[in-house]
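S.K.: I'd like to go over a predicted model; first the sequence, then the structure.
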Amino acid sequence: MLSVPHLDREFDYLVTAEQSDDAQPGVRVRVRFHGRLVDAFILERRSETDHVGKLGWLDRVISAERVLTPDVRRLVDAVAARYAGTRADVLRLAIPPRHANVEKETPAGPAPVTVAPVDMTHWDQYGRAAQFFAAIRDGRAARAVWQALPGERWADRLAEVAAATVDAGRGVLAIVPDQRDVDALHEASIRLIDEAALVALSAGLGPAQRYRRWLSVLRGSARLVIGTRSAVFAPVADLGLVLVWDDGDDSLAEPRAPYPHAREVAMLRAHQLRCAAMIGGYSRTAEAQALVRSGWAHDLVAPRPVVRTRAPRVIALEDSGFAQERDPAAHTARLPSMALQAARSALEAGRPVLVQVPRRGYVPALACNRCRTIARCRHCTGPLSLPDRDAAGALCRWCGREQPALRCARCGSDAVRAVVVGARRTAEELGRAFPGTTVVTSGGDAVVAAVSAQPALVVATPGAEPVAEGGYGAALLLDAWALLGRQDLRAAEDTLRRWMAAATLVRSRNDGGVVAVVAESAVPTVQALIRWDPVGHAEAELAARDEVGLPPGVHMAAVDGAPEAVAALLQTAELPDSAELLGPVDLPLGARRPPGVPAAGPINRMLVRVPRTEGLKLAAALRRATGVLSARHDQQPVRVQIDPLHIG
């Protein structure tokens, strides 16, 4: 496979009579290209060629296993076209490396699958759920965006949808953000579907085990495939349903070229195969809402009275004069009295309390105590942090160098202050505020899966919140400004997603559950949490982006590279007439550089914006231009990202 852009096309080779039986479309082969042996896939067999000149011979067939199926090949072509990438790069994401010993093992053929009856009691709370289940049992292409209720056991609900599809004789592909979610959905699914018919694919598996499981999917033994982002390409036979859970999680965005998002690939696949699809989550992204607004998918939500019954009580900082008189320090304190009171009440009632802190570590950012200038490393200008209370000096978060003596470059002061307080420092502060109370921390490399129902303070970073037996009595959402104040297109959307993921672990308001968010109650994102209205927030977010011309209302390409290379690419590209150029802007020193670009020198970003209907034209123009510049060899490499997750 050649990932060089100007060589992203088919090449013809001759096949010997001895190779003919094994050299079938979809198998791995080795060919000689430009004097060296490279791996490739056979796309099709022909009796004649359009090539003018002498053809080379196929060197050998690596394996007779047809690993590139027609459906996956079509999907690879579509993803490469959608994201202006090369098919070789997409194939590396779609097909795992071969493991010869695994291929030699005797394959287990497909066996009859037993599926337990699906109880619809929980789904009856959602409008149109019965119609959706009827559609997937009939093999129709129903598409839905499911809004999970607070406290909902999402893995059980998705397992029920999958079981109904498998019972109808079709395959299911479920994509989740991380290994914890894979384990949760696998555990829920084996209660309804034979374990032999389930396969879990994730990056944590070893090469042999991953390839063994992937082959079982290819050979038709697996009816339900659960995996992280790369599993979206799994060759599930007779695919009837594609599930995506929590599509707002950054883990679903591929960090390697051509940078596809698992949600978009899943929806492309559902469209190509005309199968059912469901996107689910406690919150909702603007992209998912755009699917509903366009009519491609329909809402699967519970009535408002049911939502109010299931949701915890959410309180925030009041902005009235009376509130200011009652607690003058509420708007400046990190832990105002309303948050302390919520925690104290839950602990007195014998229940654990969840404390969500946006940053891990002790003190992840420092600044000058006199002039408030951010403290930076003298070697790489990276931000400095304190790893623990007894640290001898500050540590750079970029290069890892220790700075034993700090002095502000602006005013010369040697006194520093914390800009952001991490989870470990927060746990230390809470231990002093609530003496005698057990304090548990979860985050980073030390994630706690679950805690008991005993009184305790559980300090966790977003995504690492343990599940409490019987639910938390209260949750404190601290440092809201650190989430809402980020200069990011998805800051508000991502903040609400993280808050709701924590709040859904809290008991309902009828059981005394309280969520205290330390932020102004007038902030729209806080209001959406108080009302528990992720759909309304997503609709408002989508409308706001439409108004200012940001994805998903438009398609946008980010072109990163050396200034000369970026300018050359855009000059070469035959952009649509509707294309609008924005920039250039200089990327910060710590920004990730395109592969092959030297560490020294400036890096620019140009944004190219087109209407929603012109997205494929934009990708095709940039793809062709990248190939032209690649053939010239006169410019540094440029990175092209279509609809990047983070624009700025």
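M.R.: That came through fine. Numbers count the residues shown, from 1 in each chain.

S.K.: going forward, measure contacts between C-alpha atoms and count neighbours the same way
M.R.: Will do.

S.K.: got a list of what the most centrally placed residue in the chain touches?
M.R.: Geometric centre of the chain, nearest residue: Leu252, 2.5 Å, by Cα atoms, centre = their mean. Neighbouring residues of Leu252 by Cα atoms under 8 Å, 6 or more residues apart in numbering: 176-177, 228-229, 261-263.

S.K.: for the buried ones among those residues, write the corresponding PyMOL selection.
M.R.: With 16 or more other Cα atoms under 10 Å as the criterion, this PyMOL line picks the buried residues out of the contacts of Leu252:
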select buried, resi 176+177+228+229+261+262+263
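
S.K.: Serialize the contacts of Leu252 to CSV and add fields for distance to Trp123 and secondary structure.
M.R.: As requested, these are exported to CSV (distance: Cα to Cα, whole Å; DSSP: H, G, I helix; E, B strand; the rest coil):
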residue, distance to Trp123, secondary structure
Val176, 20, coil
Pro177, 23, coil
Thr228, 25, coil
Arg229, 26, helix
His261, 28, strand
Ala262, 26, helix
Arg263, 23, helix
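
S.K.: what's the end-to-end length of stretch 29-44?
M.R.: End-to-end span of stretch 29-44 (Cα to Cα, to the nearest Å): 13 Å.

S.K.: got the buried residues for it?
M.R.: 29-32, 39-43.

S.K.: and those, which two are the farthest apart?
M.R.: Using Cα to Cα, the buried residues of stretch 29-44 span at most 16.6 Å, a distance reached by Arg32 and Leu43.

S.K.: just the strands from the stretch 401-550 of the chain, written as ranges.
M.R.: 402-403, 416-420, 439-442, 450-451, 457-460, 467-468, 474-477, 514-520 (DSSP state E, counting those that start in this stretch).

S.K.: show residues contacting the fourth one.
M.R.: Where contact means Cα under 8 Å, 6+ apart, the residues beyond strand 450-451 that reach it are 466-469.

S.K.: dropping in the other structure now:
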Amino acid sequence: MSGDGEQLMLEGLPQPKRRARPAVGGVPLAEHLPVARVCVDLVPAHLDRVFEYLVPAALADTAVPGTRVKVRFGAQDVNGYVLERVAEADHDGTLVPVRRVVSAEPVLTPQVARLARAVADRWAGTLNDVLRLAVPARHARVEAEAPTEPQDPEPPSPSATAWAPYRGGAAFLQHVTSGGAPRAVWSALPGTAGERWPDAIAQAVAACVLGGRGALVVVPDARDIDRVLAALADAGIPRWTPGTRGGAVRLAADDGPAVRYRSFLAALRGQASVVVGTRASAFAPVADLGLAVVWDDGDPLHAEPRAPYPHVREVLALRSELEQCALLVAAHGRSVDAQSLVESGWAREVAADRATTRARAPRVQALTSVELAREGPAAAARLPAPAWRTLRDRLADGPVLVQVPRAGYVPAVACGRCRAAARCGECHGPLGLTTADGVPTCGWCGRLATDWRCTECGGGALRSVRVGSERTAEELGRAFPGVPIRVSGARAAGGVLASVADVPAVVVATPGAEPVAPGGYAAALLLDAAVSTAGASLRTGEDALRRWLTAAALVRPASAGGTVVLVGDAEERVTQALVRWDPSGYASRELAERAELALPPAVRMAAVTGSRDAVDTLLSRLDLADAEILGPVPVGVAEQGALEPDVRAVVRVPRTRGAALARALSASLAVRSARREGGTVRAQMDPAELG
């Protein structure tokens, strides 16, 4: 076994002659390309390199690049992937043979292997960490299913009707169909059936398939997968089934290991030409990939919570460059990162003009304290009179959506006397109520605070601080007797609703759980706007605007009476961006401010979190002259038994030096791993949260 190191020779000396490797232990070796370079499934960062093994003659036809194998490493058998076969080894020492081939299915394609290496390098991770995200676990029964002779489907019907209102939309599709690799950032508008974002994405995918290439669509959740698959079927690309060729497969972890692996193999074997899935599907082995699409790139579900923490948008951007495929970054809003792609010239903007935007969007009204001043004391109501009248009047024309930023009943309570936040006596977590007459419950440890007393004034009465979706639905049910009240959310009794009927009803939903009304909502109320923009995160305003636009896009246009009411004193610039329906303008201003303040995405950053000694030691090895180190500063509270809390340091470099920062950080982590340094530490490139 060997790493990537090379023995240097003095100039002029004869090069050593490599000898053919004899049989090892009496086992004959493969006559053709007898050396396999293997990525071994090892956790330590200092072992993130390729190791060489001999290929026995018995495995010559099965140990091909991309297959899963078992190899000997030290005193144990470990898993690995064959990356390539070569005639001669770089290592001059003794090699050991591959133990066995786990599966003859080459599940790791050269394109995905190259992408995984690029992702690991960009985010200062290891190749093994990325491959765990990219390749699903093997399901032997599915792999052994007898293949049937596939039947070629009818070609999709070319159409670009959903793209007609957008500048550059039709040109983008033509470029994709002709085999080009354009890169675009698209701001989607609301629309009727056939004009909505799933329809437009389906038409782009159909254009790619018509040109003879495959396509990949990555969306935040399972509901979006279903919407895209339905639109693809309408565009002439049906769901793939065994025995067919060229359809679309669904690739999501929630489907279970067997279903997911079957879909993965269909794409790998070229039976399915389109993959629609969630985060991990960004690595799907689509044959001859021509178009990659990410929908709603600002959704936090696109950020991988496991090391090395890559983001779907950036993974697909890397894939676009490596495989020369088209890329479409799409959303109702506009993330600052996507705006950066546009302003740098890396991607082109696809958007509608102002006249088209006004014709397609609903009327938006912001009920701030200034707007409600004439209401007197009633202006402080959570549902002020103008919002109540909008709800009442628009219910006659169809369903009305009410978006509430928090789930539950009353997720946070305070002392009724001094208004200090109510905290758990055991872990100091926030207390909340699950029902009107329930006992306060800790949101962290789940303990019941049956005899709670305020530590500030000794009072025992509680008052609500934040009202959740369940309490909102209860209040609206009393205000509108006889009107159906539907609640949609992950913690709701009925879960997340996919759709609601076009009949009068009040639909209360948390952000991201808004069901679709086929004919569009008659109106939408966006409550507690101040809560949505009150966070300290760098992306608070961007996220609030994205959530509001996503809900507002489900409402009918203003010409059909569609109305959106924003209730509360939210941050002024975010409010105005919603009223004007101008996500790109807001993102452009945010990007300019971040460039002035040297904040992402104008710069590259790495967050290093852990025990103080470990963080200090890791940072001391970063040899970057142009790096700026901020901190370390304490984060959180000390865990039980710890002398002090963990600390966090942020390393900042110019954007052009991001690759150098990732290399330096990766090298320092490798040294830490090799030396088995104590303490705990976690390093993350481009963290979503800096607080």
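M.R.: Great, that's in hand. Given the structure is predicted, the values throughout are model-derived calculations rather than measurements.

S.K.: ok so, going back, so which of the buried residues of stretch 29-44 of structure 1 are in strands?
M.R.: 29-32, 39-41 (DSSP state E).

S.K.: which residues touch the residue mapped onto Asp22 of structure 1 from structure 2?
M.R.: Under the alignment (TM-score structural alignment), Asp22 of structure 1 pairs with Thr62 in structure 2. Contact analysis of Thr62 of structure 2 by Cα under 8 Å, 6+ apart lists 101, 104.

S.K.: hmm, back to that, and of the contacts of strand 450-451 of structure 1, the nearest to Ser221 of structure 1?
M.R.: Closest approach between the contacts of strand 450-451 of structure 1 and Ser221 of structure 1, by Cα to Cα: Val467, at 33.3 Å.

S.K.: aligned partner of the closest one in structure 2?
M.R.: By TM-score structural alignment, Val467 of structure 1 lines up with Val516 in structure 2.

S.K.: distance of its match from Glu52 of structure 2?
M.R.: Distance from Val516 of structure 2 to Glu52 of structure 2, by Cα to Cα: 54 Å.

S.K.: looking at these two, which is more packed in?
M.R.: Taking neighbours as other Cα atoms under 10 Å, Val516 of structure 2 and Glu52 compare with Glu52 leading, 28 against 20.

S.K.: would you say that one is within a strand?
M.R.: Yes: checked against DSSP: H, G, I helix; E, B strand; the rest coil, Glu52 of structure 2 lies within a strand.

S.K.: which position in structure 1 pairs with it?
M.R.: Checking TM-score structural alignment: Glu52 of structure 2 goes with Asp12.

S.K.: hmm, that match is touching His51, no?
M.R.: Yes: Asp12 of structure 1 lies in contact with His51 (Cα atoms under 8 Å); the separation is 7.4 Å.

S.K.: run a quick neighbour tally on the counterpart of His428 of structure 2 in structure 1.
M.R.: Superposed on structure 1 with TM-score structural alignment, His428 of structure 2 falls opposite Thr381. Per other Cα under 10 Å, the neighbour tally for Thr381 of structure 1 reads 15.

S.K.: what about the closest residue to Thr381 of structure 1 other than its chain neighbours, how many residues nearby?
M.R.: Closest residue to Thr381 of structure 1 apart from its sequence neighbours, by Cα to Cα, 6 or more residues apart in numbering: Leu589 at 8.0 Å. Residues contacting Leu589 of structure 1 under the criterion other Cα under 10 Å number 15.

S.K.: so which helix or strand takes in Leu589 of structure 1?
M.R.: Leu589 of structure 1 is part of no helix or strand when elements are defined by DSSP states H and E.

S.K.: distance of it from Val597 of structure 1?
M.R.: Taking Cα to Cα, one finds Leu589 of structure 1 at 13 Å from Val597 of structure 1.

S.K.: to which residue of structure 1 is Leu367 of structure 2 aligned?
M.R.: Counting by TM-score structural alignment, Leu367 of structure 2 lines up with Leu317 in structure 1.

S.K.: got a list of what its match touches?
M.R.: Residues counted as contacts of Leu317 of structure 1 (Cα under 8 Å, 6+ apart) are 330-331, 338, 517-521.

S.K.: could you check how far the match of Val467 of structure 1 is from Thr550 of structure 2?
M.R.: According to Cα to Cα, Val516 of structure 2 stands 11 Å off from Thr550 of structure 2.

S.K.: Val608 of structure 1: how many residues sit nearby?
M.R.: Val608 of structure 1 has 19 neighbouring residues, counting by other Cα under 10 Å.

S.K.: need the counterpart of it in structure 2.
M.R.: Using TM-score structural alignment, Val608 of structure 1 pairs with Val651 in structure 2.

S.K.: I'd say that match and Thr609 touch.
M.R.: No: at 11.3 Å, Val651 of structure 2 does not count as touching Thr609 under the criterion of Cα under 8 Å.

S.K.: pretty sure Leu431 of structure 2 sits in a helix.
M.R.: No: read with three-state DSSP, Leu431 of structure 2 is strand and lies in no helix.

S.K.: wait, it sits on Ala412?
M.R.: Yes: in terms of Cα under 8 Å, Leu431 of structure 2 counts as a neighbour of Ala412; the distance is 5.7 Å.

S.K.: that'll do, ta.
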